[in-house]
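Peer 1: next one to model:
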Amino acid sequence: MRTLNLGILAHVDAGKTSLTERLLQAAGVIDEVGSVDAGSTRTDSLDLERRRGITIKSAVVSFALGDATVNLIDTPGHPDFIAEVERVLNLLDGAVLVVSAVEGVQAQTRVLYRALRRLGVPTVVFVNKIDRAGARTDSLLRDLAAKLDPAMVAMDTVDGLGTARAASEPRERDAAFAEDLLEALLDDDLLDAYLADAATSPNISGMSHVARDAALDSAFEARVAKARAHPVHFGSAITGAGVDGLIAGIRRFLPGSEGDATGPLSGTVFKVERGPAGERIAYARLFSGAVAVRDRVPVGGRDAKVTGISVFEDGVDRPRARAEAGRIAKFRGLGEVRIGDAIGQTPRLRTEHFLRPALETVVAPVHEPDRPALHAALTQLAEQDPLIGLRHDEARRELSVSLYGEVQKEVVGATLAEEYGLEVEFRESTVICVERVTGTGAAAEFIAKAPNPFLATVGLAVASSDGPGIDFRLGVELGSMPFAFFKAVEETVHDTLREGLHGWQVEGATVTMTHSGYWARQSSAHGGFDKSMSSTAGDFRNLVPLVLMEALREAGTVVCEPLHRFRIELPAADLGGVLAALAKLRAVPEPPEIRGGRCALEGTIPAEAVHGLGQRLPGLTSGEGVLESVFERHEPVSGLVPARPRTDANPLDREAYLLAVSRRVTGA
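Peer 2: Next up, the predicted model:
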């Protein structure tokens, strides 16, 4: 049986959760459509989600659609929870991108579409809320073409637009429809044949109109499958208008796939939650192979015994003895499983990743005795969302978390209060910068040569690279020392570069191991293992930070701050005041687009200024200004370079570092 892992994605409030309810009703999974406002939807299961009326955690629900099983994943729309969306994108066979017929293409819509396009996820667009006053069709299609992709083809016509009786019907197969398809295909041969009604291509020579229509449909479907064209359906999730047409579009353009249950086991974990007893429950998609209860499987480099499996069917997850390729399942018994772990062989995943959060805040307990419990709670939240980036500054006894925005801060606070019984307070959010390597540097220390106190030889060279992360390479023979020592070096390189010369995470660097050496295992006179004469992985873990930071100091780094792209829609009469405010916030606006009495203004602004702009904009525009912003890139900081205190022993201060390591080893 075919499986379609389908994502529902949209800007917040575009109506994707309501659309999910309609699809479940159409499939017979539920009798009545739940309400977001009433908190009765199937996929928003958290109390916090129901109260706030927004999706915070991705939710999976399954139903049958013809001969296919659909695993429908409802994702958050608010940009503060983009990490949830990121984890889903690697699982999808297809997506429905929901756009409001009133608000149109919004900031998050563009972010999501760019990711879907780069990942090659076949996507159907659903224009929701055609029953709302102010709903658009023709101008919205132009916006879709201009802001997302020219290859957008309307599959429906709408009657009663902007009223409660709004309905959509499939378009007629007329010349205008054929021309829209041809423009999306960019196929000159088919275009000539249609316009000239002549056999200009050997592929369609002698075809009737019916045959040419079939060829055109086939070509369009093939282009949709490659995420290079997109059918657009219109409807209303609230009234149900157009939902049948969307379902037909999903069946036609997003067929799903059949997994190979007999192949080697390969899957990925995209969500982790805690069960009633505190045990970890992993949500995973299997790309190949099968898993049965009591099987021992490799998970994230460790072996674990599966103690329970639930498979999503008919709107709920049901206990099953086995899960096969193509399915999304919940697994128990996988021990210390984390988001991103591979089950079996590492699957070939799409490589797109949203950037890390741009904000950081210190979380402090209201009651000091709650500090250990707060650390444990935040550790669990970091398991569910690795991008929360928990940092523990032991010297200052501070806990910091990374955030995408102020809404996420509120959610973290509410979660700690409701699920863990912890009252907390947050300090003002600060911007997270990164460090980029600007040159090249190298350093090495050798066994038994001062000032190296460790039984290890390590040489490292650092250079800038175009990639976003850290690329570790070997410039020595792999057989020159035990693999465990190489692994210790690589892991410590990544750990150390989480805090660069100025305390920020280092990005865009290649680190090459240029020297290696160790003392083989030695025994004392009585035949026992003599650590004082034998190298251990700990020697390499302790030495690498000293060598790496010396090489990094020679290479140099530049601190870069995050910039956001903003879009402001405002009355044209208020443009002058807004431009003056933007100048004070170090924003760089582009030439405004003025249409009648309204104005659209785009540009870039430092991330630290976005919140302040949002607070000032209503007063500058009599409450009519609308601000959207999304992360765009990092740029070197101008002026005073910000620094962040290190959270552990500082290898830039050799004496203090060696003292801290000595205390750590001896337990002093």
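Peer 1: hey, let's count contacts and neighbours off CA atoms from now on
Peer 2: Fine.
Peer 1: show me where the stretch 501-650 of the chain has helices.
Peer 2: 537-555, 575-584, 607-620 (DSSP state H, counting those that start in this stretch).
Peer 1: tilt between the shortest one and helix 607-620?
Peer 2: Counting by axes from the mean of the first three to the mean of the last three CA atoms, to 10 degrees, helix 575-584 points 160 degrees away from the direction of helix 607-620.
Peer 1: which residues does helix 575-584 contact?
Peer 2: Applying CA atoms under 8 Å, 6 or more residues apart in numbering, the external contacts of helix 575-584 come out as V588, P589, C599, L613, L617, L620, T621.
Peer 1: contacting residues for E490?
Peer 2: F472.
Peer 1: how far away is it from L474?
Peer 2: With the distance defined as CA to CA, to the nearest Å, E490 ends up 9 Å from L474.
Peer 1: assign a three-state SS to the closest residue to F253 other than its chain neighbours, would you?
Peer 2: For F253, ignoring the flanking residues on the chain, the nearest one in space by CA to CA, 6 or more residues apart in numbering is E221 at 6.1 Å. The assignment at E221 comes out as helix when based on DSSP: H, G, I helix; E, B strand; the rest coil.
Peer 1: what is the neighbour count of E221?
Peer 2: E221 has 21 neighbours, counted by other CA atoms under 10 Å.
Peer 1: thought it was touching P255?
Peer 2: No. Using CA atoms under 8 Å, E221 makes no contact with P255, being 10.4 Å away.
Peer 1: isn't E86 up against R356?
Peer 2: No. With contact defined as CA under 8 Å, E86 does not reach R356; the gap is 10.8 Å.
Peer 1: can you pull out the strands in the stretch 301-450 of the chain?
Peer 2: 302-305, 308-313, 316-319, 322-324, 328-332, 342-344, 359-365, 391-393, 398-403, 424-426, 430-431, 434-437, 440-445 (DSSP state E, counting those that start in this stretch).
Peer 1: please give the structure of this sequence too, so both can be compared:
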Amino acid sequence: MLVWVTHKTDIAIKNARNIGIIAHIDAGKTTTTERMLHYAGFTRRIGDVDSGDTIMDYMKQERERGITITSAAITFGWKDHRINLIDTPGHVDFTIEVERSIRVLDGAVTILDAVAGVEAQTETVWQQAARHGIPRIAFVNKMDRAGAGFGRTVREMRVRLGCRPVVVQIPLMESPSGAVGAGSSDAEFNGVVDILSMEILRWNSDSKGAKMSKSLLDAHYPDKELYQEAVKARVALVEQLSALDEHIIELFLTLEDHMAIETKDLQAAIRRLTLSSTIVPVLCGASFRNIGVQPLLDSVVNYLPSPDERPAALGRMSDGKVIEIGAGGPKERLCALAFKVIHDARRGSMVFVRVYSGQLNERAQLWNSSTHTKERANKLLQMYAMDVEEIPHITKGNIGVVLGLKDTRTGDTLLDAHDPRKDLALSGIKVPSPVFFASVEPISTSDEKPVDDAIRALIREDPSLGVRVDEETGQTLLGGMGELHLEVAQERLVSDFKVKAEMGRMRISFKETMRGAGVVSEVPTWEYDRELLGKRGRARVGVSVERLERFEDQGEDRSKLGRSSQRNDVMSADLEDHDGNEIMILISEQTPSTDEAGVRAASEKAALSGTVIPSGTTDLPMPILRTAVKNGMLAALSRGPLLGYAQTHLKVRLTDLHLYGSDSTPAAISSCVSAAVSEAIRLGGNSSSGEDGNNSVLLEPIMDVRVEVAEKDVGTVIGDISGTRRGRVLSLDGQSREESQVEDQEEGEFQLYAPPDLTYTGSLSALSTGGIATMADRKSIRAQMPLSSMVGYDSALRALTGGTGKFAMEVIGYGEVDYDRQCDLIKEMRGG
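Peer 2: Below is the predicted model:
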């Protein structure tokens, strides 16, 4: 099926494109990608999602379900350019795949369903791309479907995505009966009109879209309405560009004719404005019918950036200094980011990397600045979905796979082993916290170790999975982002890792924290003195724990780990984020003077800066000392006193540290800190809260939910959200076509153009039979709801809306469980 086309290994960086395909589920991402590969000459035939033979959806679970589960990378050539493309999932359970792909991409193609318009998950992935400043182009797919609305989708982009959509193509509607005019009752989507070149593009169905014909659209074209609309579209395009680009306004003032400005000048302006994320070029097509894909590839090359056209990546040193990566030219040392890890039964761990500077060579010695370990790149691979090709090196700006890395995880920074900047770290990847969990039970005792090993490998692949052991029941609990996420994980344990295990029913993953916002609990002195295996361990610490008031979802972002503020007398003073907790470890590197005045001065300075001057003696290096303290804090936070859930939104600070020479081992220090933090949490909260453990409170995940329903169902759905679901409605939007046009006309900065769907969608009867009218009149409800009330919401929403409602959700934070419900949950889970 694959055609191995040889491309230049060291293609110029200006001709490279690192792009991703992002969209709501079922918008046509994989279908579009399969056409791209075929027309680029990479495959002999086009894979079909329904048949389960696509290149990009290569996993067994993907082909069985017909959806994308894991992001797949592939490299192919198009018109002397190399395109590194990543096809991402559209299902909310696999949002980590979108997040880590977008982190390393330079541009993105957003696929929109012409019938459904801007859907709930479209907004989510759009915001993910916007957060990273990724330039985007939009492709309105499925224009051949009944009820398709190109103009309506463009208007929705403006209203719901908040971008400036610029139409560069309009749909070509033709009647098989020969009737002139797109308004004919039997009009069909047969191609597109390129507004820049004023050409009609048609695709030959016998060649499966491989052959495309062009014809000039001018005043002599039989369909006068089509020509007039194309002229209107080009005038609007020039006006839009003139308002934003100085070069186009100069040309217009010189030529004084919208139609006289050349295509190359318009393309250059669109490129400039797209790279700055000022506009979003909008194209249209029907990928399943092989229409519009080649112009989309041309737009990727013409409008999306090469790696050297993106802002330089930023790295941070442990002292807080920020360094631009890749700005030093070709001789700069290697710096790469590991953004994905997959397990291969034959090759072992395969680590996907994006090289930001230097060159990654085969057999190179590497330094992982995130784990502070040495690694060796045994082999380098170029990925073609599930197929690979060995390559000698990965150059700056490119994406590849490294074999042989044992400790590297998602978000780790890889440097040259001889680079003196051992603590340089790139901004990391935010990993969402698991919100559901289910028990994983080995079938027999002999299966326990294989199951544990498989779960560790699975979590290394997918960091949005999590695992913990319930100390009361001894069960292994696997956490994930949803029911489908955990179901796929279980299937992979059995089919990919060949282990025998069963998964229990899904539960909500709660968290714990101290009761009472703003409460500070302090343990001034806590001493540890024990003998273990004939060796004495001693340490004394003081800690304070404060309940933070914010409850947004932190996840884990490796860019925040190791942040430091430099002081003259502080070796390492940092505020680290761990799952919503803030950890402060300020330890002085200097030994205070022995005279009384020196001790007093050092103490006053330490008090002002929050620095701890360790007393006693020790031979431990400062990094090991800090690591021991941090490990103790994390151990205490990993399990709460109520039900053993991880604790969050606590600020933990070291306030005192006394060491006892060789007796103060790292293990003794960690144990002492862990016990002190646990005691501070136990003592914290309201003094009137009663028995031990009630000073803590359960937190449940709160979801940001976007529900799309027909206008007639709004009242029913809102009533269900506010009542049964214990939710809070934040907004209700969804403008009519006329309201949207009025708003755009009144907005002087950007005059939106969108072709009328009445003209380009067929007969008036189509508007009245539910197709377009249903979608045009739909409303978008945004609400916040506890995750526990969202279990089974998919089927409930279908029942409330007659099967027309859709929704998407994501974790935005955690909220306190009320006391009565908390008591019920504790009783249920403890079996009381």
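Peer 1: got a TM-score for the pair?
Peer 2: Between these two chains, after superposing, the TM-score reads 0.84 (TM-score structural alignment, normalised by the length of the first structure); 624 aligned residues with a CA RMSD of 3.5 Å.
Peer 1: which one of the strands of the stretch 301-450 of the first structure lies closest to G66 of the first structure?
Peer 2: strand 308-313 (14.1 Å; CA to CA).
Peer 1: aligned to L478 of the second structure, what sits in the first structure?
Peer 2: Aligned counterpart of L478 of the second structure in the first structure: V401 (TM-score structural alignment).
Peer 1: from D385 of the first structure, how far out is that match?
Peer 2: To D385 of the first structure, V401 of the first structure is 11 Å away according to CA to CA.
Peer 1: likewise for E499 of the first structure?
Peer 2: 21 Å.
Peer 1: rewinding a little: how about a markdown table for the helices of the stretch 501-650 of the first structure, with distance to A229 of the first structure added?
Peer 2: Below are the helices of the stretch 501-650 of the first structure laid out as a markdown table (distance: least, CA to CA, whole Å):
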| stretch | distance to A229 of the first structure |
| --- | --- |
| helix 537-555 | 46 |
| helix 575-584 | 37 |
| helix 607-620 | 33 |
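Peer 1: let me know which of those helices is tucked in deepest.
Peer 2: helix 537-555 (a mean of 22; mean count of other CA atoms under 10 Å).
Peer 1: so who does the residue nearest to V709 of the second structure when sequence neighbours are not counted touch?
Peer 2: Excluding the flanking residues, the one nearest V709 of the second structure by CA to CA, 6+ apart is G805, at 4.7 Å. Applying CA under 8 Å, 6+ apart to G805 of the second structure gives the contacts V707, E708, V709, A710, L797, R798.
Peer 1: need those in TSV (columns: distance to V353 of the second structure).
Peer 2: TSV is the format used below for the contacts of G805 of the second structure (distance: CA to CA, whole Å):
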residue	distance to V353 of the second structure
V707	36
E708	38
V709	41
A710	44
L797	41
R798	42
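Peer 1: same check for these, but in the first structure.
Peer 2: Retained contacts for the contacts of G805 of the second structure in the first structure, judged by both residues aligned by TM-score structural alignment, their matches' CA atoms under 8 Å, are V707, E708, V709, A710, L797, R798.
Peer 1: what residue of the second structure takes the place of H233 of the first structure?
Peer 2: By TM-score structural alignment, H233 of the first structure lines up with L283.
Peer 1: and the residue nearest to the spatial centre of the second structure, what element?
Peer 2: Nearest to the mean C-alpha position of the second structure, counting by CA atoms, centre = their mean, stands E99 at 1.6 Å. Remark: E99 of the second structure resides in helix 95-104, with elements defined by DSSP states H and E.
Peer 1: buried ones in the helix ranked longest in the second structure, by neighbour count?
Peer 2: Counting residues, the longest helix in the second structure under DSSP state H turns out to be helix 224-244. Neighbour counts over helix 224-244 of the second structure (16 or more other CA atoms under 10 Å) mark 226-227, 229-242, 244 as buried.
Peer 1: packing partners of that helix?
Peer 2: strand 165-167, helix 246-255, helix 263-275 (3 or more CA pairs under 8 Å, 6 or more residues apart in numbering; DSSP states H and E).
Peer 1: which one of those is the most hemmed in?
Peer 2: strand 165-167 (a mean of 26).
Peer 1: ok, average deviation of that strand from the first structure?
Peer 2: Superposing on the first structure and averaging over aligned pairs (mean CA distance after the TM-score superposition for the first structure), strand 165-167 of the second structure comes out at 1.2 Å.
Peer 1: where does that strand end up in the first structure?
Peer 2: Here strand 165-167 of the second structure aligns to the first structure at residues 152-154, judged by TM-score structural alignment.
Peer 1: also stretch 117-133 of the second structure?
Peer 2: Counting by TM-score structural alignment, stretch 117-133 of the second structure corresponds to 104-120 in the first structure.
Peer 1: list the contacts of the matching stretch.
Peer 2: In contact with stretch 104-120 of the first structure (CA under 8 Å, 6+ apart) are residues 9-12, 77-79, 89, 97, 99, 122-123, 140, 143-144, 147-148, 226-228, 350-352, 567, 628-630.
Peer 1: for that stretch, buried residues please.
Peer 2: 104-113, 115-117, 119-120.
Peer 1: of the residues you listed, which belong to helices?
Peer 2: A107, Q108, T109, R110, V111, L112, Y113, A115, L116, R117, L119.
Peer 1: what about the fifth one, distance to V547 of the first structure?
Peer 2: Distance, V111 of the first structure to V547 of the first structure, using CA to CA: 40 Å.
Peer 1: and the first one, by the same measure?
Peer 2: In this structure, A107 of the first structure lies at 44 Å from V547 of the first structure, with CA to CA as the measure.
Peer 1: tell me the contacts of the equivalent of I583 of the second structure over in the first structure?
Peer 2: When the first structure is aligned by TM-score structural alignment, I583 of the second structure is paired with F472. F472 of the first structure is in contact with E490, V493, T510, V511, T512, M513, counting by CA under 8 Å, 6+ apart.
Peer 1: which one is F472 of the first structure nearest to, not counting chain neighbours?
Peer 2: V511 (4.9 Å).
Peer 1: now for the one you found: which residues touch it?
Peer 2: Counted by CA under 8 Å, 6+ apart, V511 of the first structure has contacts L460, A461, V462, A463, I470, D471, F472, R473.
Peer 1: among those residues, which ones are buried?
Peer 2: The buried subset of these - by 16+ other CA under 10 Å - is L460, A461, V462, A463, I470, D471, F472.
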